[in-house]
Each structure stands twice: as structure tokens, then as C-alpha cells.
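Q: show me how the following folds:
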Amino acid sequence: MKEFLLNLSRKKFVRNVFIMATGTAAAQGVMMLFSPFITRLYGPEIFGVQGVFMSIAGIFAPIAALAYPIAIVLPRKREDAKGLAKLSLYITVVITLLVGLILFLFNQPLVKWLQMEEITSYLYLIPIFIFFSGFLQVIEQWLIRENKFSVSAKSTFLHALLLQGSKVGVGFFYPLASVLVILSTAGQALKAVLMIGMSKDTWKQTDDNKNNPSLKVLAKEHRDFPIYRAPQVFIDGFSQSLPVILLASFFGPAASGFFTICKTVLAIPTKLIGKAVGDVFYPRITEAANNKERLSDLIKKATLALGGIGIIPFGLIILLGPWLFELVFGADWERAGEYARWLALWGYFKFINQPSVKSLAVLGVQSFHLGYTIITFVVRMAALTVGYYVFNNDLVAVALFGVTGAILNFLLIFITLRISKRFDSQFP
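A: I've put the predicted structure just below:
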């Protein structure tokens, strides 16, 4: 066993996953340490307002650069990757201005539809959030390309410590929704600054080839990202965000607050292990495809490993959700534990599908990913709507949402494995 662990630790992939997971674990530890104070200071309704703000921002933030940052990892030439980074930043500025104009013109109809007057004051922070999100996406993907996983790990920890500490420190004096919203927006900029500050040498490196690539040529060469990936991440962001918005509209801000805290808790395993595996897996499977290795084996092994790891945390939530939430977050949050039992089903399969999601760009099936995301969006929104109009019960709505999400994520893994086997058959 000792020799096996020693050999495992020497593998670059495992080592990088461990680095990413360590930083994320520290960040999640900080978040869990501060969470009992934060939830008792602010309460479900205030969390609901922040949840609605983050949900609206979360619809547009993933497409701040039309998904071009994801392509930064792919080019063999470093100057091409730099060109994609510049292109992404230019697009981010344009998208930010466009969203700002839309909110200026349609802010009142949006507030009326949400039935939440409390959100009015914060809508104009959304373009700022989107700008820093696009900036952050570029930096994160560049560091992944450069294999600077230790920088990502350190900045993730410091970001969590400063952000969560600020929520508690300010909340003791001003436990208001505005505090959570403003700090969430500033948090995007903070993480970007931390990452840049810790990786100065990476940005100062010069290229051997002084011929800067045409941004127009790069945009055309990687056009499948804005054509297929950007709509996919937009619809996925909409799908992730709309439940909070609908729950607030259907059942009030407290329901959206319960859902928001559930998403935060259930995201811990994904951020701790799943995202670390995904971020390291992406350049690894890109390299494997270039070397004509068997991609289906890589996807299967990574998925099974995550499946074994995820059983414990998600299983505990299913068994003990209400008790755990009341113990950790306070008596006001027991209902959130009931939500969490059903959402854990969805969370588990979302946790183990990271290798499949990261593989789709490499497999060249982003059109499939877009179609799958559209179907997922329709089914999950239908589940919430049925829960409201047929049963008029928030818990039933969340249960339907969780079960359908689990089924759809399982199907994604199954179909991706089938596609990867067809891809492998090209290279006997």
C-alpha cells in the first residue's frame, strides 16, 4: 500500500489534483467556519435577496467573453493563447456595456416579474459583476494552461478568508442584504487581483515568436465556442439561476434563501474535489487526444473515482439533512435541510459528471452539449412549475427538480462515454 501511494503521488495528474483540492479544501473550510455566523446574522430572507441578485448575474457572467476563455488551454502556440486572452477581454467589455444598457431600459419590468422590490437597488451592480467575472475567467484559464495550479489554490484560500471574514465583520454592525450583494460583487475583482499578484512571472514571459496572431483569425478558428459553448453555458447558467428566481416569485424570498444555502453547501464537494479534478483533467485529456490515447478509459476512471468519493458527503445529506442544517446554521434553516435531501441526488451526479463535461470540447461535440443543456433547462423548469401550479408546495417543487436533475446528469455521463468510444475507434 505504501509503495502504491508513493507511485500515485509521483503522477503529475494526481499531484496537480491534490494541489487544487488542498487550496479548495482550505477555502471551503474557511467558508464552513464562518457560515454558522453568517446565516445567524443575515437570515433566510436576506439570503434570498442575495440569491436572486447572484442568480441574475449568474445568467450573464458565464458568457461575459462568449466562452472564448475556455479555448485558451487548447492552442499549441503560446502567442495564440495570449491572443485568445486579449480577444476575451475585448468581448467582456462589449458584453458588460450591453447588459448595462438592457438593465437600464428594462429594470422595472424585471423587478415587477420577480415581485421583489428589494432587488431594485442592486441591479446596476450586475454589469460590474459581469465585467470582473469575464476578467477572472481569462486569468483562471491562463493559469490552467500554464499549470500554475498552486497559484489557483493559494488565491482561492485567501479569497475565501477575506470575503467570508468581511461578511461576518461588517454583518455584526450592518446585517443587510446590501452588504452581501456588494461583497459578492467585489469578491470577483478580489480573486482576479490575487491571482495576478501571485503569478507575475507568468505574465512577464515573452514569446519566441514576435508575430502577434490576428484576433479575427483566432476568433474564426475557435468560433465553435461562441456558436455552441456560449449558448450552452448561457442556458446552463439560466438553468442554474432560474430556480432561485422562480422560488422567490412563487413562494417568497425565504424559499429562495433556503435553496441558495443548499446550493452553497452541496457545491462544497464539487468545489473541493470535482472542480479540481475537472480543471486538471481538461489539459490532461487535451494532451491525450493530441497523443491519440484512449479517452474513454480516462473519462471512465475519473468518473468512477469521483463516484466513490461522492457517496459519503451526499449520502450524509440525504440521511441527516434537516438535523445537520439546524445544527450548523440555526433553527431557521431546518427547512433548507429538507430541500437539501432532494437536491443532494442532483448534486451527486453533477459532482461525478465533471470529467464528461470537460471532455465534450475535446471530443468536438459542443453542439450535442448545447442540445443537452436546452433539454435540461426545459425539464428542470417544468419540474418547478409543476410543483407550484399542481401541488402548490415548495418542497415538492424542489424534490421534482432534484430527481430530474439526477437523471439528466446520469444520461450525460452515459452518452459522453459512448461518444468517447466512437472517438477512440478512429485510432486503432
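
Q: going forward, measure contacts between C-alpha atoms and count neighbours the same way
A: Fine.

Q: need the contact list for residue 138.
A: 69, 72, 85, 88-89 (CA atoms under 8 Å, 6 or more residues apart in numbering).

Q: next, the structure of the following sequence, for comparison with the previous one:
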Amino acid sequence: MTTTESSDVVQASDPRPGARRRLRARLARPASRVLLGSVIGQGAVLAASPLITRFYRPGDLGALAVVTALSSVVGAVAPLGWDRAVVVPRAEGAARAVVLLAVVSVVTISAIAGVVAYAGRHVWAEATGTPLLVDAWWVCPVTVLAVALQRVVTSSLARRRDYVALGRRSALQGLGQVACNLALAPLGGSWGLVLGLAVGRATALVGTRRRHAPRRSRPPRATVRPPGRRRVRGRLVVAVVSRYRRFPLVSTWSGLINVMGQQAPLLLLAALHGSPAIGALALTMRVLGSPVGIVADAVALQVDGQTGAIVRRRAGGVEASVRRVLLPLAALAVVGLVACVLGAPVVFPVVFGEAWSGAATSAMLLAPAFAAQLVASPVSRLLPLLERQGTQLAWDVVRLVATSGAIVGSSLAGATVTTSIAVWSTASVVSYAVMLWLVVRAARCADRPRAAH
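A: Below is the predicted model:
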């Protein structure tokens, strides 16, 4: 246990009101640091959107949606679930072994993705209605590598509770993405958009690189590398694989299905109606996703760090921690939902231009789904922390079937893109409500054995 964790244990067990107030203030500072970074990064993406809609066409944003969806799906699989396991081990040596396993997995899967993208570039372009993928087949594998590596680094930073680096990561990601979008806009086409995702992630990775202290003079080599050290490391890796095997065996597929539940509807709409037809929807996802991402990212990282520490201490208090997160999120979600429904028809045509007025309709239809996601998504990370991978996987499957089924069923029935979006939003709201119930139930079960004692 680190010094910070030990201090938290002492303060959390102190019954004095003053100690509780100090603890609450201490917990608020990390969240504010991450939130500031998210505000800068996602705020830059949101602020640049009026320029994006004037430099790029709806078809370009549709191509961005397809590349983002494909890269996010494969990027979720690339770490093979080890990224979710980084915050779980109590020993730092075991955590480093998990990080090593995650990085090796990311590099291997990204290389395989590159081969598949090149070999099937014509098939992918035709299936998604995105001709760009024929010449720019390499964009998806590169983006997969950047997205997956960032997932691993983010989990490592959350474990160390390096909230300054986490905030810097969020800021640099958004700023790098916007800089690429605007710098490459004069080239024409969608290159600036589709490359922006990878450039933003790469910028964040470079900016959050750990700054090591100056090296001290090394003792004799025999002391630094005693005989058999390599075998010890090998045994540690084997022990970690055995102990946390449920993460690659279960969480990998849970992560895949989870991301597919978010991205499959976009891919299905592109396949059924063509990527240019979802350009307005892509703008809506960009505009609504930015503020939701600002809050959800900050809260989710706090859940990983603070609630993860509570789980590792095994001293109870998980349900109380979850409820403290849920109440303010629910209030914020209601306010955002009302503001979006009332303001979208007026704001979208003025800010983005009359050519994008259709995005206002998509915003009103998807606002309930984004509100539900804002509440449920951050606390859903508690299920892997409690090693409820089976529960997470079951929910992911149900959500994927519900949202994809809504898109396919309505489209085959002859519904328009707008109607399909409405059905998709309804299925998403119901799915997130189920997730909230599962998280609260898991937290209550985690506390029950401690309460009995």
C-alpha cells in the first residue's frame, strides 16, 4: 500500500467530523484536476465544431464516424482486457507485469489489424459506404495502436492517482485532435478529420510520459542483476496471468461488446444508408459527446482511483462511495437534457449553419440517451473492479443486441434515419437503467460480508 493509500485509510476511519471534511476536500481536488483537463480538451473540440462544419462536408464527418467506430472497436480488444486489470493488484510488481502484458497485446493486435485492413480494404470500403478506406486503409490500424496504448497508460495513471497527468492527457488529446483537424483542412477531403483521432491520442501519450528522477549511481552489476532475476520475473508474469486470467478471458469480450454497443449503430446506419447520410448524426455525437465526455471522464477516473482504493482495502464503504457519485450526476443529467431539448432547434442552425439543421433533430432524439450515459457510464467501471466480469459481459451483450436490433429492425421496416435514431435512443436509455441497477446491487453485495462482521 502506498503512502497516499495509508493516509486515506487513517482519515477514512477517523470518526471526527473535521477529519471527514478534510477527506472530502482531499477527494475533490483530484477530480477538479482531471475535470480541468477534460474541459480544456473536450472544450477545444466543441469550440472548433463551428469551424469544422464550414471546412468539411457532411460526408467527411460520416467518414470520421466510420473510422472512429472501427478503430474504437478494435482498440478496445487490443489490450486483451489487461488494461482493466492494472488498477486491481495490490502489489506494484504485479501491476507492472499486467502493464507489460497489456503493451505486448496492443502491439500484436495492432499489427494483425494492419494486415487485415490492407487485405480487406475494398471490402471494408464497400461494406461501410466509405471509399476513403481503400487508399487510407492504414489510418485505422494506426488509430487502433494510439487508442489502445492510451487505455493502458490511463489505467496506470489512475492506479498511481497521478491526476495532474490525467488532466494533462485529456487537455492534450483534444488540443492535438483539433490542431490536426484545422491544419489539414486546406488539403480538402476528410484527411484532417480521420487523422485527428490518432494525432490527438499520440499527443496525449507523449505529454503524459512519466518524468523520471535523475538516476543515482548504480551499485555493482552483480547486485543490480542477481542470478535468476529473469526467471523470477517470468514466474511473476505467469502468476499474474493465472491470478487475473478472467480479464483476458472475459473482460476482453466484455470490452469488445461494450464498445460495439456504442459504435455498432453508427456502422449499421452507414452500411444501410451510406456514410454521407450520417454526417449530421456525426456532428450531434461530436457536440453532445464533448460535454458528456468532460464530466464522465473525470468521474470515471475518480471511480478508478478512489473507489478502486476502497475496493482494494476491503474495508467496506463501496455502496456509499457509489451513491455519492450518482446523485450529482443525475442532477446534472436532468439539467443537460432539458437544455438540449429546448435549445438545439435554435442553436444548431445558428452556430453550425443551415446545412446542418438536421443535426438539431438528432440532438433532441439522442439527448435522453446521452443523459443516461452520463449517469451510468462512470460507475459502470466498478463491475470489473469488483471482478464481476460475467455481469459486465451479460449487460454488454444485452445492450449490443438491443441497440443494434433497434437499428436493423427499424431500417428493414422502411424507417428513415431519424426514426432509427429515435428507436436507438430508447433502447440505450433502458440499457443504461439496467446498468445502474446492476452497479448498485454489486456495491451492496461487496459491503455485505464486512457489515456482517
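
Q: quick one: the contacts of residue 138 of structure 1 as JSON lines, columns for secondary structure too.
A: As requested, these are exported to JSON lines (DSSP: H, G, I helix; E, B strand; the rest coil):
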{"residue": "69", "secondary structure": "helix"}
{"residue": "72", "secondary structure": "helix"}
{"residue": "85", "secondary structure": "helix"}
{"residue": "88", "secondary structure": "helix"}
{"residue": "89", "secondary structure": "helix"}
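
Q: quick check: the farthest pair among the residues you listed?
A: Across those, the longest distance by CA to CA is 12.1 Å; it joins 72 and 89.

Q: so for these two, which sits in the more crowded spot?
A: Set residue 72 of structure 1 next to residue 89 and count neighbours by other CA atoms under 10 Å: residue 72 wins out with 26 against 22.

Q: would you mind finding the match for the more buried one in structure 2?
A: Residue pairing (TM-score structural alignment): residue 72 of structure 1 is matched to residue 86 of structure 2.

Q: gap between that match and residue 380 of structure 2?
A: Applying CA to CA, to the nearest Å, the value for residue 86 of structure 2 to residue 380 of structure 2 is 17 Å.

Q: ditto for residue 170 of structure 2
A: 20 Å.

Q: cool, residue 157 of structure 2 as well?
A: 19 Å.

Q: which SSE is the nearest residue to residue 175 of structure 1 once chain neighbours are set aside in?
A: Nearest in space to residue 175 of structure 1, with sequence neighbours left out and distances taken as CA to CA, 6 or more residues apart in numbering, is residue 42 at 5.4 Å. Per DSSP states H and E, residue 42 of structure 1 falls inside helix 12-60.

Q: ok, which stretches of the stretch 201-350 of structure 1 are helices?
A: Counting by DSSP state H, counting those that start in this stretch, the stretch 201-350 of structure 1 has these helices, from start to end: 215-221, 224, 230-251, 253-269, 275-290, 295-329, 334-352.

Q: would you list the ones you listed in CSV and tack on distance to residue 127 of structure 1?
A: Below are the helices of the stretch 201-350 of structure 1 laid out as CSV (distance: least, CA to CA, whole Å):
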stretch, distance to residue 127 of structure 1
helix 215-221, 24
helix 224, 25
helix 230-251, 16
helix 253-269, 21
helix 275-290, 26
helix 295-329, 31
helix 334-352, 28
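
Q: buried deepest among those, which one?
A: Across those, averaging neighbours per residue (mean count of other CA atoms under 10 Å) puts helix 334-352 on top, at a mean of 24.

Q: out of the contacts of residue 138 of structure 1, which is nearest to residue 426 of structure 1?
A: Nearest to residue 426 of structure 1 among these, with distances taken as CA to CA, is residue 72, at 25.8 Å.

Q: quick one: residues contacting the equivalent of residue 345 of structure 1 over in structure 2.
A: Aligned counterpart of residue 345 of structure 1 in structure 2: residue 368 (TM-score structural alignment). Residue 368 of structure 2 sits next to 337, 425-426, 429 when contact means CA under 8 Å, 6+ apart.

Q: again, only this time at 7 Å
A: Listed by CA atoms under 7 Å, 6 or more residues apart in numbering, the contact set of residue 368 of structure 2 reads 337, 425, 429.

Q: just give the nearest non-adjacent residue to the last one, would you?
A: Read it as residue 429 of structure 2. residue 369 is the one closest to residue 429 of structure 2 (CA to CA, 6+ apart), at 5.1 Å.
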